[in-house]
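> my questions are about this predicted structure, shown below with the sequence.
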Amino acid sequence: MSRLPPSFKSLYRLFLRASSASVLHHNAARKQHRRLFRPVFDAAAKVVGKLQRNRLSRSERIGCEQFLNTFQQRMDGTLSLLLNSAQHRGIPHQAIYNMNRLQKAHAIWIHGKYYFGSKNAWDSKATVTGNSKPRVRSRDIDRMEKNRMHERCWDAFGEVVRMAEGRHTLSLGRLYLRPWTLEKR
């Protein structure tokens, strides 16, 4: 893979310092905030890598350059929000605080639902005869409905975040959870 330009690395380091200051250098909040914005920088790094390969058509190159210009404008707005959060304890600080809490709550919900909450919902004591299906327990139906409601709420919240990002030309991060492994790191 090609090396990233110094300006991109500098932007990422500046973001990390501003992010740490915005959460008052609290270690857990700093890590959560970095985890929230890492996919944004990864996507931009992929586009930078595409541009460095010089095997793009003219239209692809223009699209990549427009993406990077938009990324730069959004990062300027994001750094401004982080600066305000670090200097004042008003609405920007509360927004950063709530973003971290929501990211943590989403990670806990996903972890419980997809990694350890996906137990078989069928009643193991039910006998299967012919084409009949095992019975589904009522508490499992309630749990499945609750999970569907959570998914719809997170989808709606994601749309609100994208609208806020578009209106104020900033980035509020992306939720990404790496695949769960049982190995200890």
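Structure's in. What do you need?

> C-alpha from now on. contacts and neighbour counts both.
OK.

> can you show me the strands along the chain?
Counting by DSSP state E, the chain yields no residue ranges for strands.

> neighbours of Gly173, how many?
21 (other C-alpha atoms under 10 Å).

> repeat that for Ser57.
Close neighbours of Ser57, defined as other C-alpha under 10 Å, add up to 9.

> repeat for Leu175
Leu175 is flanked by 17 other residues according to other C-alpha under 10 Å.

> ok, now the one 3 residues further on?
Using other C-alpha under 10 Å, Arg178 has 6 neighbouring residues.

> count of neighbours near Ser22?
27.

> contacts only, for it.
Contact partners of Ser22, counting by C-alpha atoms under 8 Å, 6 or more residues apart in numbering, are Leu82, Leu83, Asn84, Ser85, Ala86, Gln87, His93, Ile96.

> how close does it get to Gln32?
12 Å (C-alpha to C-alpha, to the nearest Å).

> export the contacts of Ser22 to CSV and tack on distance to Leu177?
Listed next are those as CSV, based on distance: C-alpha to C-alpha, whole Å:
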residue, distance to Leu177
Leu82, 23
Leu83, 27
Asn84, 28
Ser85, 26
Ala86, 27
Gln87, 30
His93, 25
Ile96, 19
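
> among those residues, which ones are in helices?
By the criterion of DSSP state H, membership of those in helices covers Leu82, Leu83, Asn84, Ser85, Ala86, Gln87, His93, Ile96.

> which of the residues you listed are buried? Put it as a ChimeraX command.
Only the buried entries of those go into this ChimeraX selection, using 16 or more other C-alpha atoms under 10 Å:
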select :82,83,84,85,86,93,96
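
> and the ones in helices among the contacts of Ser22, which two are the farthest apart?
Spanning the widest gap among the ones in helices among the contacts of Ser22 are Gln87 and Ile96, at 12.6 Å by C-alpha to C-alpha.

> another structure for you, compare them:
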Amino acid sequence: MDPSTLAWTKSFVSSYRLTLRALSASVRHHPTSARNLRSLYRPVFRDTAAKLRQQHAATKASETQRELYEWNRRLDRTLAILLSSATTGGQLKRLVRNLSTLTDVYRTRVAADVSARHRRAGEWNGQKVTPVTVKKVVLPNEREEIQMSAWSALGELVLAAENDTQCLLGRQEQRKLAFTRLSVPRRVFTQNQRGIYNVVGKTVPRPSHLKT
């Protein structure tokens, strides 16, 4: 590895570890709040590291040093806010708490969207030939668009606050909704039982024409 690359990489990794500890201390090591804040700041470090690595490969090391100096200046102000939140109360502590709460609300919204999409997909009934479809009454497209617009507007507000205060307030990743459409389960016959067979964990009588 190039010595100049190794120099800024070690410094960057040390800053990341220090920030993780400071985030946990800023909320008095509360497990849920610390996890929310870490998930909020992890994309910032990942994107900045990728940007510095690309810039270092394409330009001179002096350009990377200037970018890294600006990054460290903002990070120092952020660590000062976290230190104040850990040792005293007031507005800075409320700010950190609100960041954690926003992250938790966003995760809850994503989970609600996944649950609603599963309910819209339908449910499998092993006693009937065709699956029973649930009515589409949950989470219309208009509501999804309104929610995305609201979170986008909040993101623009956070960017404006970062530029005004010259600190880092984290990034909320656009999570992909994990969703798999339901399908007809495959029947798996048991080895030691003749009169019954197993369908997705439920034991039901085996039809007469399948008995051996």
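Sure thing, it's come through. Everything quoted here is computed from the prediction, not taken from an experiment.

> quick revisit: out of the contacts of Ser22 of the first structure, flag the one nearest to Phe71 of the first structure.
Among those, Leu82 lies closest to Phe71 of the first structure (C-alpha to C-alpha), at 16.1 Å.

> ok, the nearest residue to the closest one once chain neighbours are set aside to Leu81 of the first structure distance?
Spatial nearest neighbour of Leu82 of the first structure, chain neighbours left out: Ser22 (5.4 Å); criterion: C-alpha to C-alpha, 6 or more residues apart in numbering. Distance, Ser22 of the first structure to Leu81 of the first structure, using C-alpha to C-alpha: 9 Å.

> likewise for Ile91 of the first structure?
As judged by C-alpha to C-alpha, Ile91 of the first structure and Leu81 of the first structure stand 10 Å apart.

> likewise His33 of the first structure?
Between His33 of the first structure and Leu81 of the first structure the distance is 13 Å, computed by C-alpha to C-alpha.

> neighbour-wise, which of the two wins?
His33 (25 against 22).

> which residue lines up with that one in the second structure?
Counting by TM-score structural alignment, His33 of the first structure lines up with Leu37 in the second structure.

> that match contacts Ala22, doesn't it?
No: contact criterion C-alpha atoms under 8 Å: Leu37 of the second structure and Ala22 do not qualify, at 10.2 Å.

> now do the helices in the first structure.
So, for the first structure - with DSSP H - the helices run 6-22, 27-53, 58-87, 91-110, 138-168.

> what's the closest of the ones you listed to Tyr176 of the first structure?
helix 27-53 (6.8 Å).

> what helices or strands is the closest one leaning on?
helix 6-22, helix 58-87, helix 91-110 (3 or more C-alpha pairs under 8 Å, 6 or more residues apart in numbering; DSSP states H and E).

> Ala121 of the first structure is nearest to which of those helices?
For these, proximity to Ala121 of the first structure was assessed by C-alpha to C-alpha; helix 91-110 is nearest, at 17.6 Å.

> mean per-residue distance, that closest one versus the second structure.
In this overlay with the second structure, the average offset of helix 91-110 of the first structure from its partner residues is 0.8 Å by mean C-alpha distance after the TM-score superposition for the first structure.

> just to be sure, Tyr197 of the second structure is in a strand?
Yes: assessed by DSSP: H, G, I helix; E, B strand; the rest coil, Tyr197 of the second structure belongs to a strand.

> which residue lines up with it in the first structure?
Using TM-score structural alignment, Tyr197 of the second structure lacks an equivalent in the first structure.

> neighbours of the counterpart of Val13 of the second structure in the first structure, how many?
Taking TM-score structural alignment, the alignment pairs Val13 of the second structure with Lys9 from the first structure. Residues near Lys9 of the first structure, counting by other C-alpha under 10 Å, number 14.

> same check on Trp154 of the first structure?
14.

> thinking again about what came up before, and the gap between the match of Val13 of the second structure and Leu16 of the first structure?
In terms of C-alpha to C-alpha, Lys9 of the first structure sits 11 Å off from Leu16 of the first structure.

> what does Arg89 of the first structure give?
Arg89 of the first structure is 19 Å from Leu16 of the first structure, where distance means C-alpha to C-alpha.

> with adjacent residues omitted, what lies nearest to Pro205 of the second structure?
Leaving aside its chain neighbours, Pro205 of the second structure sits nearest to Ile196 (4.5 Å; criterion: C-alpha to C-alpha, 6+ apart).

> number of residues surrounding that neighbour?
For Ile196 of the second structure, the neighbour count with other C-alpha under 10 Å is 16.

> repeat for Ser19 of the first structure
26.

> show me the contacts for the counterpart of it in the second structure.
Here Ser19 of the first structure is matched to Leu23 in the second structure, going by TM-score structural alignment. By C-alpha under 8 Å, 6+ apart, the contact list for Leu23 of the second structure reads Ala34, Leu37, Arg38, Leu82.
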